[in-house]
Structures are given as C-alpha cells and as structure tokens.
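Enquirer: I'll drop the sequence and a predicted model, then ask my questions.
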Amino acid sequence: MSIKTNARTQGKIGFIPSSGSLMDWIGSLGAEDIGVDLGSSNVVIYIKNKGLVLPESSVVAMRHNSSDFVTYGTQAEEMEGRTPQGIYTIRPIKESAIIDYKSTAYLLNSIINQSYLKRVFFHPRLIICVPVGITGVQRRALLEAAFTMGARKTVLIEQPIASLIGTGINIENMEGAMVVDVGGGTASVAVVSTHGVVVSDFSRQAGLAMDQAIISYVRDKYKVEIGRKTAEIMKISLGTMWYIKEEQQFLEVCGSSLVTGLPVKITVTGQDVAESLYPLLENIFHKVRNVLQKTPPALLGDIREHGIMISGGAGQLKGLDRMITNLTGIPSYVVEHPLYVNAIGAGTVLEHMNILRDALQDLR
C-alpha cells in the first residue's frame, strides 16, 4: 500500500534528535530510513522510497514461562480474551507511553522485517511520531525501545506537526493551524505555527478508553459482558455524536450474560454508543476550548480561516467534526487518511529531507 502526497515541506519543525547532531543524522539518511507512528492501538510504518506498510495492532502474544514471543499485531489481537493455556497478550504501549521495552522492540522489529521488505534491516534510522507534552521519561523509553530493536539513530517528531505535513500543508507559509489528534491512547490538541507547537493540551480519554466505556455501558444497561473487539465494532458501526431518533441504527452483538453466564445475543443502538461516549468526548471538547483560550490572538484568524483539522483513528467517529464546529464556531474537518496521516507526514520528511535540512533546528 502506498499513499502519495505532494506536500511542500519547508519550515522549522519540532524534531528532537536522540544523540549527535541533527545535521549529522540527516546526512546519514539512506535506503534504511523509516517513519513510525507508534500508537497504543496501531503501529503504522512508512519506509522511504516504498510507502506505507499496512497498520498492525499494537499487541504482542507471549509465553508465560519462557517469556518467548509467539506472534504480534493483528494475529495477537485476535487472541485477546481467548489465548491458549500458557500464552498471554500484552499491549506494550499504553496512553502513548511504552510500558514494556522488549515487547515494543519486538513489535517494531517484526513489522519492519515482515515480507513487505524482502530483507532484514539490522540498523535502520527512525523518525517516530510522539504526542504533544511527551515527558523526558517517555522520551527515553522510546529511544530505549528503538535502541533495543537495533536502530542506528532515532529522531522524534511531534504528532501535530507530522499530521500537518502529512496533509500536504506547507508549514513554512503557515501562520497558525489547529490539530485535534484522537488516537488510541491519547487525544492531543495543539496550535502550530511556522516555529512549532505554540499551545497544546492532551487527554487520556481516547480510542481505547472509548471501547472500555462501551463495555461498561452494555454491562450496566443490558447485564451482558462483551469483548473489546465487539465494543470497537459498535463504535465504528454505530458511533455518532448526532443521535436522531428517526435515523436510529441497530446492531446485534454477542456476549456473556451476567445473570446466567451463558452466551447471549442482544440488539444495541446508536443511542447506546452516543450516551456511553459523550463523557469522554466532553473531556476532549474541554481541551479544545482550553487551547483556543490560550492561543495568541494573532493566530486565531488563521485558525478560523483554515479550520480545525481532526486526525487519528478515533477521530473518524461520525459527527465529531460537527460537534467541534458547533462548540467553537470554527469549521472542523477530518483529514484524508486520518489513521495514516502521521506516518505519511514522517515519511514525507524522509522523502524531502534535502529540502528540509536548512530549515530544521538542532534541539539536542
């Protein structure tokens, strides 16, 4: 899978090199250069001169006694809640922070080395997308995981900047833009100008928390326990923030009765999903208001002119753009390829590094 972009990507953008000079890092770029959007739900890889690798779920399966890795990605996710004896699954990235170095390194290494590449990369160079407000501890964890998997050098780029570049926006000529990135582990809100992130805030109430909210809602209302995958299907199929009775949607799902303990089928509605998700989305709306209130007045006109950009897999929730528009009075829209846009942005940086090198700042 390859998604083209015609971005003209000049500007002073938020790179954080892991070690050595950023210009040395740029000078070392070659065929083994990889952009990574490392999320709590999915990992998306962009390989220079090749394009996107289909996303893999951020899940790893391991053996209890030996801690040997069994499988990763979608195959491991399908085992969640139904693992054979002696095997368990782990999500090594929680709320966009690494909680298990070795599992994260295994996950990255496995995705990079899968048959798409036809060969093994022993020492790739990485650009990794990170959420706004990343702490020093979280930064070191990312670099440790990259080092563990054998990366020669690693650079971090903030997700809002990667999102803008991924949509083809020329950030050199951009005075102000607002990005709402709703991923699996975190939802970040940021105002970006030519010089980088100006104001930002984030919430841990994002895609995976939405799945859990749906599970809790169904448990309380229907006395039925459903799995995370079923909750995700409900979110994707029925999820909307604009519930209209005449347009009510229904979905039959399977679960386990909390009364009898037996398998049972129930019919859930779009209203169920809207009611379960609203408290979490209200938290995101609060972050949007907070960032706008702190934004310098000189940038507000540009944001109003260009609109609020929504990215991230959970950003595809139907009606989210309309809710943010009503909340702020500023037109909001979901970008093309919202799940991939950060990786596309990182990949665009790789493809246009000769253009970018004079504009980048060394932020060691």
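Expert: The structure has been received and is ready for your questions.
Enquirer: going forward, measure contacts between C-alpha atoms and count neighbours the same way
Expert: Noted.
Enquirer: helices of this structure, start to end?
Expert: Along the chain, counting by DSSP state H, helices occupy 22-27, 73-79, 101-112, 136-148, 159-166, 207-222, 228-238, 270-294, 297-306, 320-328, 341-351, 353-356.
Enquirer: next up, a second structure to put side by side with the first:
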Amino acid sequence: MLDKVLGYFSNDIGIDLGTANTLIFVKGKGIVLTEPSIVAIDKTTNKVLAIGKEAKEMIGKTPEHIQVIRPLKDGVIADFDTTQAMLKYFIQKVHTSFPLARLTNPRPRVVVGVPSGITTVEKRAVIDAAKQAGAREVYLIAEPMAAAIGAGLPIDQPGGNMIVDIGGGTSEIAVISLSGLVISSSIRVAGDEMNEAIINYLKRNYHILIGEQTAENVKINLGSATASDRDEKKMEIRGRDMTGMPRSVVIYGKDIREALEDVVTQIVNAVKSTLEKTPPELAADIVERGIVLAGGGSLIYSLDKRLMEETNLPVVYCEDPLTAVARGIGKALQNIDLIRRVSIK
C-alpha cells in the first residue's frame, strides 16, 4: 500500500538517455526537459561546472583547465561518474519542480530508453547510475520499442511493425510483434558519425577545420541522402585553415551529400539486412504497413526517399521524430504492466 501511495506522489519519470540529448518525461506532465547530454568539468578540481545547455555553449570556447565532455558514447555510458552527476542533476531539476514532490520527497520510479544491443555490463551501468542519482526502481526499455510505442504502432498485435530509430550515437532497426522484438539490429552509426564525416570531408577537400556545432548546422541546412534540389544550395562556413589562420569558404549541398554517403549507406544496409532476416509472415505485414522513421538523425533530407528506392517499401515519418522515444517511455509510465511486458530483462 505504501508503495502505491509513494508511486502516486513521486512523479515517476521516463528518460530518453541519448548520446546527443537527454529528454525527460514526467508522468502526468509530459516532456518537461530537453537538454544536451554534455557536462563541463574543471580538470584541476574534478568539479562539475555546467550541465546541459550551459555546458553546450562552452564547446570549443574553454580555457585549458576546463573540459567539455559527452559522458555517453554510442548510446551507452562511457563515463560513469559524469553520467551519474548529469542524471542526478536532471532528475532533481524536474522532480523538485512539482509542489507534491517537494512536500513528500519520495524517490521516483524511473524508466530509461537504451539501445537494443546493450550489453549486460552496460545495462548494469545505466541502472546503477539511475539509482545513485535518486531512483527507487529502474526499468530499461529498448529504444526501438519505445519509439514504436511513441509512434502509436500496434505493438501488442500479432503483426509486423518495422521501426527505424536514428539517434545521435546509434541507429536502431527492429521488427516488433506481440510486444516483443522479433528481429532487431543496433549499429553504432548515426547522427554523430554524420557530423564527423562532414568535418573530415571539409578538412580533406577544403583544407578547413570546423567544430562539431558548425558541422551539425551544415548537416541540417545542406545534408541529404539522395541527389536533390539541395545539391546546388550553398552556405558560407568559417573555421581555420591548416596554418591555423581563420578562414571562410563556400560549400554546396552536393559536397555534403557526398560526405554523408558512407554513413547513409551503412544505415540503409542495416535496414535491408534486418528485412532479409524477417519471418515471411511479418515481412508481408511490413509490405502493407511500411517502415516508420523516428529519431533526430532520421530527419536528414530525403532519407525516406532513399529508403523507399532501396527497399521498394512505403516509408513514413512518425509524428515529431525527435521525441518519439521519450513519448513512448511516457506512455509506458502510465501502465506498469506494459513496462514489465516490454522492459529489457
């Protein structure tokens, strides 16, 4: 009985713990926090100086003794202590923002979205980090499952639902039926690798060095997965040349399409490989229902067209791909039986 009372007042939360961004869904409130998964640390004292948006603003602009890091790599914890500090900050930020939570101050139940290919050691790291950050109970849900729930797919029905969730660190491809992952593939190639490909291409072909945030901006404005009207679109970027001097150049969409080709091809091949392993009856459902895209990395221009050309299947975006995983976790929070049914054991 006490657990039920605490559950009512504790504002249980769901966390989309992404390589690029962390989103938090609070039961009864919706998505209440969207912050970059970035932490700034003073290397001399090992003290955390800033987390989230404040830390992101410091990228590329810090003195030598301040280090700005991403504690998650490829969708999993790379730096345990820093991830724990970041989670604790985010959980406390949202948990103490509600009057009832401040009054009763119970520890919340937490549901975390993780890559489907997560290892046992990586699972334990996420659970330990969440518990040490203040959670009383921790459940893990595979990101493609959460994205499918957020997209409104009938995951509990006996039929094939294919979801492709492209985030910052991983691309998750899965075929779901009867609340389970029938076939899934998790490749550590996604939005971050697209940014890295742009940085390397411009360094190699234009002899200019740019930062991560500039690469992200170029990807959004010029990036594409197929030849399109974006090929002739251009923009001026600023960086520094190989001598260390500031420099600006004009680049075109066709350059960035070429830069992204290897990464896009790896994602497309992973989708095709998953389809090849899908049981025939479920494959027939996918022919009818198509492939659903989710995640910020899926928003690269004309990726849906590229996948349609390569698979000969309908491809559609879910509503608000950036928040699909967080919304799916949020829906699961409303139903403890659903959490237990779809969580990773």
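Expert: All right, it came through fine. These numbers come from a predicted model, not from an experiment.
Enquirer: thinking again about what came up before, A177 of the first structure: which of the helices of the first structure is closest?
Expert: Proximity to A177 of the first structure (CA to CA) singles out helix 297-306 among the helices of the first structure, at 5.1 Å.
Enquirer: quick one: list the elements packing against that closest one.
Expert: On a contact count with 3 or more CA pairs under 8 Å, 6 or more residues apart in numbering; DSSP states H and E, helix 297-306 of the first structure meets strand 177-182.
Enquirer: where does the strand it packs on end up in the second structure?
Expert: Mapping strand 177-182 of the first structure onto the second structure (TM-score structural alignment) gives residues 161-166.
Enquirer: count the residues that sit near whatever residue of the first structure lines up with A55 of the second structure.
Expert: In the first structure, A55 of the second structure lines up with A76, judged by TM-score structural alignment. When neighbours are counted by other CA atoms under 10 Å, A76 of the first structure registers 22.
Enquirer: against I98 of the first structure, how distant is A76 of the first structure?
Expert: Applying CA to CA, to the nearest Å, one obtains 18 Å for the distance of A76 of the first structure from I98 of the first structure.
Enquirer: can you check which part of the second structure stretch 285-301 of the first structure sits on?
Expert: Using TM-score structural alignment, the residues of the second structure aligned to stretch 285-301 of the first structure are 268-284.
Enquirer: OK, contacts around the most centrally placed residue in the second structure?
Expert: For the second structure, the residue nearest the mean C-alpha position is G167 (3.5 Å; CA atoms, centre = their mean). Contact partners of G167 of the second structure, counting by CA atoms under 8 Å, 6 or more residues apart in numbering, are G18, T19, A20, A190, G191, G295, G296, G297, S298.
Enquirer: next: T148 of the first structure.
Expert: Per CA under 8 Å, 6+ apart, neighbours of T148 of the first structure: Y101, K102, A105.
Enquirer: cool, A40 of the second structure as well?
Expert: For A40 of the second structure, the contact set (CA under 8 Å, 6+ apart) comprises V48, L49, A50, I51, A55, M58, I66, Q67, V68, I69.
Enquirer: counterpart of it over in the first structure?
Expert: A40 of the second structure maps onto A61 in the first structure, by TM-score structural alignment.
Enquirer: what's the closest non-adjacent residue to that match?
Expert: Closest residue to A61 of the first structure apart from its sequence neighbours, by CA to CA, 6 or more residues apart in numbering: T89 at 4.3 Å.
Enquirer: same check, this time on E175 of the first structure
Expert: S193 (5.1 Å).
Enquirer: wait, isn't G185 of the first structure in contact with Q212?
Expert: No - with contact defined as CA atoms under 8 Å, G185 of the first structure does not reach Q212; the gap is 11.9 Å.
Enquirer: more neighbours, these two?
Expert: Neighbours were counted for G185 of the first structure and for Q212 using other CA under 10 Å; G185 has more, 25 against 18.
Enquirer: how much space between that one and R91 of the first structure?
Expert: Relative to R91 of the first structure, and taking CA to CA, G185 of the first structure is found at 11 Å.
Enquirer: my guess is T71 of the first structure meets S57, correct?
Expert: No - with contact defined as CA under 8 Å, T71 of the first structure does not reach S57; the gap is 11.3 Å.
Enquirer: strands along the stretch 1-150 of the second structure, start to end?
Expert: In order along the chain, the stretch 1-150 of the second structure carries the following strands (DSSP state E, counting those that start in this stretch): 13-17, 21-26, 30-36, 39-42, 47-51, 66-69, 72-73, 76-77, 109-114, 137-142.
Enquirer: with that, I have no additional questions.
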